[in-house]
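Enquirer: Sequence first, then the predicted structure:
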Amino acid sequence: MDNSPVRITSQELLSDNWYLLKKYSFDLRRRDGSWQAQTREVYDRGNGATILLYNTQQRTVLLIRQFRMPTFVNGHDGYLIEAAAGLLDNASPEERIRLEAEEETGYRIGHVEKIYSAFMSPGSVTERIHFFIGEYQPGDRVSEGGGLAEEGEDIDVLELGFDEAIAMVARGEIVDGKTIMLLQYLELRLLKATLAGR
């Protein structure tokens, strides 16, 4: 017997222009045991990966700036400062994030460390993002970066002091969720290392 608290009763494809937008009708078993009919639209764009590149000795991070239309139509100037990221497109998270880091920042990174994965907008988007950090050295730069023009990317590469990046979060200059999470993770990690060294 199926004990699932969800019974999908129908699904309708609303758009496949860019990725998949579907309308699901389903019955959800509530905590009191009763069933309630509900409808939700779900956007499926695949899963992704993101990485914060940092240099311990210089106390710097590598971030990028690029235009994001959804933020523009929601009252922002559209240019977000972010950690390098990309959709998996059938690659493993580690393989994809190495490629994206090089395409976007111009740095070829050796060791990368996965720290966690998270759903970023679970009320409407299926995407799960795999989060990585990786240490870079100045000699790791192999190109100017900037992304792929054929994909509409026109990316500025920013090397920022770590403390300045954290201050930019506080000032509302860095507003991308994945980037804030990565910077705060690194801040906690550095703080823990500092305390352990005392």
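Expert: Okay, I see it.
Enquirer: CA atoms for contacts and neighbours, from now on please.
Expert: Fine.
Enquirer: Pull the contacting residues for H130.
Expert: Under the criterion of CA atoms under 8 Å, 6 or more residues apart in numbering, the contact partners of H130 comprise G48, A49, T50, P93, K114, I115, Y116, S117, A118.
Enquirer: repeat that with 7 Å
Expert: G48, A49, T50, P93, Y116, S117, A118 (CA atoms under 7 Å, 6 or more residues apart in numbering).
Enquirer: same question, E135
Expert: Applying CA under 7 Å, 6+ apart, we find E135 in contact with L53, Y54, N55.
Enquirer: alright, now check it against this:
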Amino acid sequence: MNETAERVRIVDVEVLSDDWYVLKKTTFDFQRADGTWQRQSRETYDRGNGATLLLYDPDRRTVVLTRQFRLPVFVNGHDGMLIEAPAGLLEAASPEMRIRAEVEEETGYRVHDVRKVFEAYMSPGSVTEKLYFFVAQYDPASKVSRGGGVAGEGEDIEVLEYPIADALAMVRRGEIVDGKTIMLLQYAALELFAR
């Protein structure tokens, strides 16, 4: 059993929104390290768990990324056109199965051997989502369609290919600002393309 479970007493859960995903306000008592109990309340946004993957070609030293419009970053001062590693919500599928399908939908590349490299909570102060991070090799022959996402889901995705050195330079210049993508590119620099 989780040791922390004995230190948390849920008092009330209120659903604030159940439109796109579920936003809840939870009131709870938390037992502090000194043994005293403190009443707190937090909002959590539950959108389910997801998976992301970096396509890499070790021979040509390239990676495949995508660019698409993201409203949340747009309203926070970015132009909204975010460069990212392909990703998607699990929607009751296993992380491995979901990321294979998502990569093909978004990039047009069919991958078979995906390798999980780690898991991470991306915004644990308010979002429940855990991401499963994968890598997979690709080559020009593994391109089976144009990609671009599913128009019916509002996706209009541009497929990009960069030398790994250029992608890392784009992180340094602030052109790639997506957290999951930066994590995967740094992993690639340390593990996949290390000389």
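Expert: Alright, I've got the coordinates. Predicted, not measured: the structure shown is a model, and the values here were computed from it.
Enquirer: quick one: which of the contacts of E135 of the first structure is nearest to Q36 of the first structure?
Expert: L53 (45.9 Å; CA to CA).
Enquirer: secondary structure element for the closest one?
Expert: When secondary structure is defined using DSSP states H and E, the element that contains L53 of the first structure is strand 48-55.
Enquirer: matching residues in the second structure for the helix or strand that that strand is followed by?
Expert: The C-terminal neighbour of strand 48-55 of the first structure among helices and strands, as given by DSSP H and E, is strand 60-67. Under TM-score structural alignment, the alignment places strand 60-67 of the first structure onto residues 62-69 of the second structure.
Enquirer: Residues contacting the matching stretch, please?
Expert: 54-57, 80-86, 156-164.
Enquirer: List the buried residues of the helix of greatest length in the second structure.
Expert: For the second structure, the helix reaching the highest residue count under DSSP state H is reported as helix 95-107. Buried residues in helix 95-107 of the second structure, counted by 16 or more other CA atoms under 10 Å: P95, E96, R98, I99, R100, A101, E102, V103, E104, E105, E106, T107.
Enquirer: tell me the contacts of the second one?
Expert: If a contact means CA under 7 Å, 6+ apart, then E96 of the second structure has no contacts.
Enquirer: And the third one, by the same measure?
Expert: Residues counted as contacts of R98 of the second structure (CA under 7 Å, 6+ apart) are L90.
Enquirer: mind redoing it with 10 Å?
Expert: By CA atoms under 10 Å, 6 or more residues apart in numbering, the contact list for R98 of the second structure reads G50, A51, T52, A87, G88, L89, L90, E91, A92.
Enquirer: Map Y45 of the second structure across to the first structure for me.
Expert: When the first structure is aligned by TM-score structural alignment, the residue opposite Y45 of the second structure is Y43.
Enquirer: ok, that match touching N17?
Expert: No. Here Y43 of the first structure lies out of contact with N17, judged by CA atoms under 10 Å, at a distance of 11.6 Å.
Enquirer: ranges for the helices of the second structure?
Expert: 71-74, 95-107, 164-172, 179-187.
Enquirer: Out of these, flag the one nearest G149 of the second structure.
Expert: Shortest separation from G149 of the second structure across these is recorded for helix 95-107, at 4.3 Å, computed as CA to CA.
Enquirer: What residues in the first structure pair up with the closest one?
Expert: Counting by TM-score structural alignment, helix 95-107 of the second structure corresponds to residues 93-105.
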